[in-house]
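*Asks:* sequence unknown, structure follows:
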């Protein structure tokens, strides 16, 4: 809402703002983006050969500052990956800046054994649900 309020205050025109953020839920912990390469390796070791949930929260705000929120949940299972492969993946730099320290749409796909739910949610934007929610939001 802060962005929408600032744009409104500065008299900048906009039709709709779409804001998304993705986190990982594993063992009753929220895992965001790694702080550095060692943190990325630690996160990947935690997720290795296990299932975790990916949540993306989405907020829609229109120019009248009317808003709605929703979230999407997807289950992801990592395969049993060797430390050597995990380190090599971390060394690509790809894990930095990504929730859970992997990019499923890039090299990180090699770590993933199974996805149950919306693949695009794991990428960072649950497109199908977003389009559905946009239609509902714009009808109101």
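*Replies:* Done, it's in. In this text the structure is predicted, and so the values were computed from the model without any measurement.

*Asks:* make it CA atoms for all contacts and neighbour counts henceforth
*Replies:* Fine.

*Asks:* OK, contacts around residue 41?
*Replies:* Contact analysis of residue 41 by CA atoms under 8 Å, 6 or more residues apart in numbering lists 86, 87, 90, 101.

*Asks:* packing partners for the helix or strand where the third one lies?
*Replies:* Spelled out, that is residue 90. Using DSSP states H and E, the element containing residue 90 is helix 83-91. Counting by 3 or more CA pairs under 8 Å, 6 or more residues apart in numbering; DSSP states H and E, the packing neighbours recorded for helix 83-91 are helix 37-47.

*Asks:* Could you tell me the angle between the helix it packs on and helix 83-91?
*Replies:* With axes from the mean of the first three to the mean of the last three CA atoms, to 10 degrees applied, the angle from helix 37-47 to helix 83-91 works out at 130 degrees.

*Asks:* Can you tell me what sits against the helix or strand hosting residue 18?
*Replies:* In the assignment (DSSP H and E), residue 18 maps to strand 16-26. For strand 16-26, the surrounding residues in contact (CA under 8 Å, 6+ apart) are 4, 30-33, 47, 51-63, 99-100, 122, 124-125.

*Asks:* For these, which PyMOL command selects only the ones that are buried?
*Replies:* In PyMOL syntax, the buried subset of the contacts of strand 16-26 is picked out as below (16 or more other CA atoms under 10 Å):
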select buried, resi 4+31+32+33+47+51+52+53+54+55+56+57+58+59+60+61+62+63+99+100+122+124+125
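
*Asks:* So which of the contacts of strand 16-26 are in strands?
*Replies:* Counting by DSSP state E, the part of these found in strands is 30-31, 51-62.

*Asks:* In a markdown table: the residues you listed, plus distance to residue 12.
*Replies:* A markdown table is the format used below for these (distance: CA to CA, whole Å):
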| residue | distance to residue 12 |
| --- | --- |
| 30 | 35 |
| 31 | 35 |
| 51 | 44 |
| 52 | 40 |
| 53 | 37 |
| 54 | 34 |
| 55 | 31 |
| 56 | 28 |
| 57 | 25 |
| 58 | 22 |
| 59 | 19 |
| 60 | 17 |
| 61 | 14 |
| 62 | 13 |
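
*Asks:* Presented hereafter is structure B, for comparison with structure A:
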């Protein structure tokens, strides 16, 4: 089996490489809107499965596709990728001094039609941040491609995250422990060792 990653995320690429997995990247533009009635983990799983459906017809019998989507939830509010710098500042202002949940939905789809969809959740605690710190982060690190307007592996993760409950890698965009577990069931010959 060959692994296909349908993601432009350098973090997801690095995490798969760190697992020792060989993969090919394939990209398509896929609409990332979701039905309003979905909540929290449902949104992340829906988006991952929706992305996978765009590749279904192109998969070969010996391929396994991996798609993922990460969202940040503050209470019941979903914070996806910010639209611009001011939206990023708004999101980070909401998150500072609060705990929030990060969900990453993952879809594994094989060329013969088998599909596994799952998600993982991590609770993230932020300390109080000044407006100057928030604006510095947005200006210097340009988090417009990140759910909730931040990357835990960036400067803001170093200075703002006080505690995590769950997987750090899930916050980075891929719950690698679950990916490994599900890939071993679905396509064990992909895994080293």
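*Replies:* Nice, thanks for sending it over. Only a predicted model underlies this, so the values are computations on that prediction, with no experimental measurement involved.

*Asks:* which residues of the second structure does the helix holding residue 90 of the first structure align to?
*Replies:* Under TM-score structural alignment, the alignment places helix 83-91 of the first structure onto residues 131-139 of the second structure.

*Asks:* sorry, back to before: how much does the helix holding residue 90 of the first structure stray from the second structure?
*Replies:* Superposing on the second structure and averaging over aligned pairs (mean CA distance after the TM-score superposition for the first structure), helix 83-91 of the first structure comes out at 0.7 Å.

*Asks:* So what touches that helix?
*Replies:* Helix 83-91 of the first structure is contacted from outside by 37, 40, 41, 44, 45, 95, 107, 108, using CA under 8 Å, 6+ apart.

*Asks:* Between these, identify the one with the most neighbours.
*Replies:* residue 40 (28 neighbours; other CA atoms under 10 Å).

*Asks:* which residue lines up with it in the second structure?
*Replies:* The equivalent of residue 40 of the first structure in the second structure is residue 88 (alignment by TM-score structural alignment).

*Asks:* What residue in the second structure is the furthest from its centre?
*Replies:* residue 132 (27.1 Å; CA atoms, centre = their mean).

*Asks:* Centre of the chain to stretch 74-88 of the first structure, how far?
*Replies:* 18 Å (CA atoms, centre = their mean, to the nearest Å).

*Asks:* show me the residues around residue 102 of the first structure that make contact.
*Replies:* 44, 94, 95, 108.

*Asks:* and these, which of them are in strands?
*Replies:* Counting by DSSP E, no part of those is found in strands.

*Asks:* Residue 3 of the first structure pairs with which position in the second structure?
*Replies:* Using TM-score structural alignment as the criterion, the counterpart of residue 3 of the first structure in the second structure is residue 54.

*Asks:* how much space between its match and residue 62 of the second structure?
*Replies:* From residue 54 of the second structure over to residue 62 of the second structure the distance is 18 Å, taken as CA to CA, to the nearest Å.

*Asks:* try residue 137 of the second structure
*Replies:* 43 Å.

*Asks:* Neighbour count: those two, which is higher?
*Replies:* Ranked by neighbour count (other CA under 10 Å), residue 137 of the second structure and residue 62 place residue 137 first, with 20 against 12.

*Asks:* rewinding a little: in CSV: the contacts of helix 83-91 of the first structure, plus distance to residue 130 of the first structure.
*Replies:* Shown next, in CSV, are the contacts of helix 83-91 of the first structure (distance: CA to CA, whole Å):
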residue, distance to residue 130 of the first structure
37, 32
40, 29
41, 32
44, 28
45, 32
95, 25
107, 25
108, 24
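
*Asks:* ok, how many other residues are close to the closest residue to residue 13 of the first structure other than its chain neighbours?
*Replies:* Counting by CA to CA, 6 or more residues apart in numbering, residue 7 is the residue found nearest to residue 13 of the first structure once chain neighbours are left out, at 7.2 Å. Using other CA under 10 Å, residue 7 of the first structure is surrounded by 14 other residues.

*Asks:* Quick one: residues in contact with the helix or strand harbouring residue 7 of the first structure.
*Replies:* Using DSSP H and E, the element containing residue 7 of the first structure is helix 2-9. The contact list for helix 2-9 of the first structure (CA under 8 Å, 6+ apart) reads 13, 14, 17, 61, 62, 63, 65.

*Asks:* let's see it at 7 Å
*Replies:* Outside helix 2-9 of the first structure, the residues within contact range by CA atoms under 7 Å, 6 or more residues apart in numbering are residue 65.

*Asks:* got it, and stretch 111-121 of the second structure?
*Replies:* Defining contact as CA under 7 Å, 6+ apart, one finds that stretch 111-121 of the second structure is touched by 41, 45, 49, 59-64, 101-109, 166, 170, 175.
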